[in-house]
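> Pasting a predicted model and its sequence here:
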Amino acid sequence: MDKEMVMQWAKMLMSYKFALDEVSTKLTILNEELQFIQHYNPIEHVKTRIKSPESIVEKLQRKGLEVSRENAAEHIRDIAGVRVICSFTTDVYRVYDMIRSQGDVKVLEVKDYIRSPKPNGYQSLHLIIEIPVFLSDRIEHVKVEIQLRTIAMDFWASLEHKIYYQFHEAMPTSIREQLKETADMIGALDKRMLGLKEEVQRYSESTFPKASAMTLSPPAPVPNLK
């Protein structure tokens, strides 16, 4: 890869970095606003990452596509990634509703692996959004992948990822089954903690009706945008 091509790829990835900055800022503002108004923040923490040029090239080659910046922008939707960790499943859908309500955010795709987990037990809500990045001489519409999950889901996914890369495709059946069982336990734990939170809220509302600030509403249905 010559110097000019390196500069072109760096320029492209810079736009993705700016898109991540915008998404992170939006999430911070929404979280702090809810903390100020309702004394409750649904987001525990946010992680961001950008794929390396080597990873992008490898993915294009796996897809059988010519290695180019144009193909990368068109066919790889997770060059820029944001992982949003929430306390409860209701917070996941609440944050999703807040993201899709932003006027400059276009939701391109939604995959709900919380209501419909993957066969291995993986749970998360995946979004592909498009967000405008205002540069000095143009506006670029950049795709960003957002993964929303609870603390428990993130714990499981992180360990499963490490175990998977120990075995790759040759993971023993017994370990695969134990991971699936653990994922089911994680799902049950999330439900139990949510039930506990709702019980605490009901107690607070009956005992201190004016002091209770947290409000829960059923999560809105997630449209199938595949």
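Good, I have the coordinates.
> Please count neighbours and contacts with C-alpha atoms only from this point.
Will do.
> residue closest to the middle of this protein?
Gln147 (1.3 Å; C-alpha atoms, centre = their mean).
> Residues contacting whichever strand or helix holds that one, please?
For Gln147, the host element (DSSP states H and E) is strand 139-150. Applying C-alpha atoms under 8 Å, 6 or more residues apart in numbering, the set of residues contacting strand 139-150 from outside is 15-16, 19-20, 77-89, 92, 96, 123-134, 190.
> Quick one, which of those residues are buried?
Among the contacts of strand 139-150, those classed as buried by 16 or more other C-alpha atoms under 10 Å are 15-16, 19-20, 77-89, 92, 96, 123-133, 190.
> Just the buried positions in the strand holding Gln147, please.
Neighbour counts over strand 139-150 (16+ other C-alpha under 10 Å) mark His141, Val142, Lys143, Val144, Glu145, Ile146, Gln147, Leu148, Arg149, Thr150 as buried.
> do stretch 159-176 as well
Residues of stretch 159-176 classed as buried: Glu160, Arg176 (neighbour count, 16+ other C-alpha under 10 Å).
> Repeat that for stretch 111-125.
Buried residues in stretch 111-125, counted by 16+ other C-alpha under 10 Å: Lys111, Asp112, Tyr113, Ile114, Pro117, Gly121, Tyr122, Gln123, Ser124, Leu125.
> ok, second structure coming up, stack it against the first:
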Amino acid sequence: MILDRQNRVNTNELRARLSAIADELEQRDGTSPIETADVDAVSEFIDQMQVYEGAMYEISTKLEILDSEFQVHFSHDPIHHMERRLKSIDSIIDKMHRKHLPITVRSVRDNLFDVAGIRVICNYRDDVYSVANYLSAQSDIQVLRVKDYILNPKQNGYRSLHVIYAVPVFLSSGAHYTPVEVQFRTIAMDYWASLEHALRYKTDLPDARLSEHSQTLLDCARALQNVETQMQSIHRDINGAPQGTQAPSTDDRTRPLG
């Protein structure tokens, strides 16, 4: 099952809408704050978002095929479900501001690698590493960055495997290698992370209560890790699926992005 978290925008429709607004303002006030260059810049940004969306679909299709192959060979589906999302315009601008970077399409391409994102929820930790490594081994995939928060959890207890892949999106102008951030985690890691995220943005709780809940969540993370280890051991005894214990390595191959 794949859940999509973004709204599609049609470039021609947006261009026509902006041009109509500019014409209306010019007729009414004699001037328009919307210049042709602004319309072109917005259109370029939407075009780039389409490329990110294409890269996201390329990766998710590869993951679906891997999941089906596991089912055929091992009678086991390693992927419980996936969630796809594109960063909103507001989120992109906020992140560029935090990094003190110019708000341009070129700057976004060169500096943001998580505009397109997929969360892959697996059944077991073996599945996380196996699926990530099989995907990384594909010849048209480049591994740009790996952060293994399963082997090295964050201080608050967060566990997940983050991999940034570059995948080719084939347009009329040729292949455009585009980054996609993929977060691999188990079901237990995911529901823990969802609750921790909700707590982090729960601003109306007293500090003492927030601190108490944070400590409880840290204890829960450790307990869940122990439970997962035991269940993983049972799963290995009754299922012949590949065992994964190590994250992918970054790729020595260099392909220009964009």
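Received, thanks. As the structure is a computational prediction, the values presented were derived from the model and not from experiment.
> before we move on, back to that, taking the buried ones among the contacts of strand 139-150 of the first structure one by one, which sit in strands?
Taking DSSP state E, the ones among those that sit in strands are 80-86, 125-133.
> between those, which is closest to Ile50 of the first structure?
Ala80 (4.7 Å; C-alpha to C-alpha).
> what's the matching residue for Asp67 of the second structure over in the first structure?
Under the alignment by TM-score structural alignment, Asp67 of the second structure pairs with Asn31 in the first structure.
> What helices and strands are in contact with the helix or strand containing its match?
Assessed by DSSP H and E, Asn31 of the first structure sits inside helix 3-38. Helix 3-38 of the first structure is packed against strand 43-50, strand 80-86, strand 125-134, strand 139-150, with contacts defined by 3 or more C-alpha pairs under 8 Å, 6 or more residues apart in numbering; DSSP states H and E.
> Check the burial of Glu199 of the first structure by counting its neighbours.
The number of residues packed near Glu199 of the first structure is 12, by other C-alpha atoms under 10 Å.
> Show me what it aligns to in the second structure.
Counting by TM-score structural alignment, Glu199 of the first structure lines up with Asp237 in the second structure.
> just checking, what residue in the second structure corresponds to Ile163 of the first structure?
By TM-score structural alignment, Ile163 of the first structure lines up with Leu199.
> if I pick that match, what's in contact with it?
Leu199 of the second structure neighbours (C-alpha under 8 Å, 6+ apart): Leu210, His213, Ser214.
> ok, and the residues you listed in the first structure?
Nothing carries over to the first structure from these, by both residues aligned by TM-score structural alignment, their matches' C-alpha atoms under 8 Å.
> Out of the residues you listed, which sit inside helices?
Under the assignment DSSP state H, the contacts of Leu199 of the second structure contribute Leu210, His213, Ser214 to helices.
> which non-adjacent residue is nearest the second one?
With C-alpha to C-alpha, 6 or more residues apart in numbering as the criterion, His213 of the second structure has its nearest non-adjacent residue at 7.9 Å, and that residue is Leu199.
> Ala193 of the second structure versus that neighbour, what's the distance?
Separation of Leu199 of the second structure from Ala193 of the second structure (C-alpha to C-alpha, to the nearest Å): 10 Å.
> ditto for Tyr129 of the second structure
According to C-alpha to C-alpha, Tyr129 of the second structure and Ala193 of the second structure sit 19 Å apart.
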